[in-house]
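**Student:** sequence unknown, structure follows:
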């Protein structure tokens, strides 16, 4: 086997086994021989807590915003795109730069900053080679997006807890930004519309700019809310789409009892987990002999999502089966409950209740971590959503000192990332 073939197989293996946290870096490494880039960003709504996965130039990926990615997605879907790919200039990481964007069947978005073919192919007339490179990029991207979908579908309880903490934190930070900037812009508009200003043209122009900025800010807030909340009817419709293949090819009549259209919106991790739980229950029921009909129903009492799945099989659904145990773990991760009523000869009836809000906060108990006084101060500010610069300012220390304390904190609490440390702090009562 030639060396290029071995390298390709190694890239495929690395990407197909990549963890969620490292999938962007693995994808960048796999595509580098075919198309280089200064930064790579994956944006997927499947991961409610961590919708962005990034690799490359830190000065770019640290500044990428959801608003920038939304604008690129719009360009991808517009007339200038082909539907699944778009190349042009766009703002990414706070600056205008060349980008290449690709979509996927799961609605994930891939963005490459400063895309560049390897030396010797950029100006060649051999278009076949460049087309082949494009096909390899699409191949690796399809593999990565499917890997993300599978990993999220099989996420362990710890991921769901971390996702909920990260989602709540993003809502809090965005709400603060909206309040701050809305007040600023509304004050600006009031001043610019004042009749005391004589330059009408300047006032109209400035008013228009400020109004657009205000609309953009509100749009960003709505967009962030969409990522962490989903109308119950929309979440249920997505479940129907997920189960369509089973309905079409299994011969089983899958019935859906629609939830109230005006029910409370579901937190993103609850909606995602509920769909995964129902899919798992349906597949477990289908494995029984003699099942002809499965009915699934969602309801919402304002505090809980109530899920019911019932079959007309022989009543042989085993609660001890590994697949059922995994579903029970998902339910427990969101502090929910699941009951299974098996009636021999009549079928199985499974009821699941998922609370829409996390349990009431407990008093902080972090004594086992043996944190120093200053480390605890840093962790409390970190758990409150403060960035390194803000923590340094509040504690009157340098950012390098903050980073030093954070490294010690990660080691003592057993966290591998900032997000994980925040989640662990929240789960122990620190806010």
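**Tutor:** Cool, the structure landed. Everything numeric here is computed off the predicted structure, so don't read it as measured data.
**Student:** contacts, neighbours, all on C-alpha from now
**Tutor:** Will do.
**Student:** how about residue 47, what does it touch?
**Tutor:** The contact partners of residue 47, by Cα atoms under 8 Å, 6 or more residues apart in numbering, come to 152, 163.
**Student:** measure it to residue 149 for me?
**Tutor:** To residue 149, residue 47 is 9 Å away according to Cα to Cα, to the nearest Å.
**Student:** residue 85 too?
**Tutor:** Taking Cα to Cα, one finds residue 85 at 20 Å from residue 149.
**Student:** same thing with residue 324?
**Tutor:** Taken as Cα to Cα, the span from residue 324 to residue 149 is 20 Å.
**Student:** same check on residue 110?
**Tutor:** Taken as Cα to Cα, the span from residue 110 to residue 149 is 14 Å.
**Student:** please apply the same query to residue 40.
**Tutor:** From residue 40 across to residue 149, the span is 18 Å (Cα to Cα).
**Student:** for comparison:
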């Protein structure tokens, strides 16, 4: 159990982020389901009986998916890129079939590297958020969705035929930007007035490398390591001296050497770098 007043552990933060991600993904899916139901009910191509049957089918599928939500918390499981893309098409199928939005899907290569579950979930959520944003604007009639994989990244391209006034600061892109940022990805937005807007997204397939500990990346003596450990914990010179059985002047000497070796300008920066 974490002590009161301490920051949450990295494991706790990861669990909280995973929980938030699952909730956000479920919200996106339910939004697509509701939009699909509305599109079916408004469709002129279906009579009342057919519409009720189709709505029941969509709702039943959504309920089954909800019951399986725990199975989707599988960030360590790999998904073939083609299979992950097929799940996206399945998510959007009712909206595409009965809505007024023409969606073109460009299949990823079958030889593409398998996607970590977290990346696959985020990629589908990003595309769903973009499609819902286009639907909300009400002026987009055609959307092109493309996935590709370069071995290191999942590359997502989304283009619409709207007014071409989308900017990186558009409120509708905030959920997408947050998902991309959470995976250390890159989001680029381009628009041509009268011709539409494009979203180009790169999601790394591997987590960023952990930074090398300072004590391992800089050549330090055994005593300097001891001093660094205590300085990083917030100890002042007197406490460091009494703990190690040395004089305060010797502590100052070691701290000065540590600042020089690490290129830091003060104890606070040295402690932050050590952490």
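**Tutor:** Thanks, I have the structure now. Source: prediction; values computed, not measured.
**Student:** higher neighbour count, residue 110 and residue 149 of structure 1?
**Tutor:** Neighbours per residue, other Cα atoms under 10 Å: of residue 110 of structure 1 and residue 149, the larger number sits with residue 110, 26 against 18.
**Student:** which residues does the more buried one contact?
**Tutor:** 40, 41, 42, 43, 101, 102, 103, 141.
**Student:** which position in structure 2 aligns with the third one?
**Tutor:** So that's residue 42 of structure 1. Aligned by TM-score structural alignment, residue 42 of structure 1 pairs with nothing in structure 2.
**Student:** how many neighbours does residue 42 of structure 1 have?
**Tutor:** Applying other Cα under 10 Å, we find 24 residues neighbouring residue 42 of structure 1.
**Student:** check contacts around it.
**Tutor:** 24, 51, 52, 53, 54, 108, 109, 110, 111.
**Student:** where do the helices sit along the stretch 51-200 of structure 2?
**Tutor:** For the stretch 51-200 of structure 2, helices defined by DSSP state H, counting those that start in this stretch occupy the ranges 81-98, 117-137, 174-182.
**Student:** who touches the shortest one?
**Tutor:** The contact list for helix 174-182 of structure 2, computed with Cα under 8 Å, 6+ apart, reads 122, 126, 129, 130, 186, 187, 201, 203.
**Student:** now the contacts of residue 42 of structure 1 in CSV, with secondary structure and distance to residue 60 of structure 1?
**Tutor:** Output for the contacts of residue 42 of structure 1, formatted as CSV (DSSP: H, G, I helix; E, B strand; the rest coil; distance: Cα to Cα, whole Å):
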residue, secondary structure, distance to residue 60 of structure 1
24, helix, 14
51, coil, 17
52, strand, 13
53, strand, 13
54, strand, 10
108, coil, 20
109, strand, 17
110, strand, 15
111, strand, 12
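**Student:** residue 353 of structure 1 looks like it's in a strand, true?
**Tutor:** Yes - under DSSP: H, G, I helix; E, B strand; the rest coil, residue 353 of structure 1 falls within a strand.
**Student:** ok, now how distant is the alignment partner in structure 2 of it from residue 128 of structure 2?
**Tutor:** Aligned by TM-score structural alignment, residue 353 of structure 1 pairs with residue 202 of structure 2. Separation of residue 202 of structure 2 from residue 128 of structure 2 (Cα to Cα): 16 Å.
**Student:** ok, now residue 38 of structure 2?
**Tutor:** 16 Å.
**Student:** re earlier: which of the contacts of helix 174-182 of structure 2 are buried?
**Tutor:** Among the contacts of helix 174-182 of structure 2, those classed as buried by 16 or more other Cα atoms under 10 Å are 122, 126, 129, 130, 187, 201, 203.
**Student:** those strands in the stretch 1-150 of structure 2, which residues are they?
**Tutor:** Secondary structure of the stretch 1-150 of structure 2 (DSSP state E, counting those that start in this stretch): strands at 78-79, 102-106, 115-116, 142-149.
**Student:** repeat that for the stretch 151-275 of structure 2.
**Tutor:** Under DSSP E, counting those that start in this stretch, the stretch 151-275 of structure 2 gives strands at 153-160, 186-192, 196-204.
**Student:** need those strands in a markdown table with distance to residue 84 of structure 2, can you?
**Tutor:** Listed next are these as a markdown table, based on distance: least, Cα to Cα, whole Å:
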| stretch | distance to residue 84 of structure 2 |
| --- | --- |
| strand 153-160 | 11 |
| strand 186-192 | 20 |
| strand 196-204 | 14 |
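**Student:** what about the residue nearest to residue 196 of structure 2 when sequence neighbours are not counted, how many neighbours?
**Tutor:** In space, and not counting its chain neighbours, residue 196 of structure 2 is closest to residue 164: 3.8 Å by Cα to Cα, 6 or more residues apart in numbering. Residues near residue 164 of structure 2, counting by other Cα under 10 Å, number 18.
**Student:** tabulate the contacts of helix 174-182 of structure 2 (CSV), appending distance to residue 105 of structure 2.
**Tutor:** Putting the contacts of helix 174-182 of structure 2 into CSV (distance: Cα to Cα, whole Å) gives the following:
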residue, distance to residue 105 of structure 2
122, 18
126, 15
129, 16
130, 14
186, 22
187, 20
201, 16
203, 19
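**Student:** what is the nearest of those residues to residue 31 of structure 2?
**Tutor:** residue 129 (9.2 Å; Cα to Cα).
**Student:** quick one: map that closest one onto structure 1.
**Tutor:** Aligned partner of residue 129 of structure 2 by TM-score structural alignment: residue 280.
**Student:** in structure 1, what residues pair with stretch 35-54 of structure 2?
**Tutor:** Going by TM-score structural alignment, stretch 35-54 of structure 2 sits over no part of structure 1.
**Student:** again, but for stretch 240-253 of structure 2
**Tutor:** Under TM-score structural alignment, there's no match for stretch 240-253 of structure 2.
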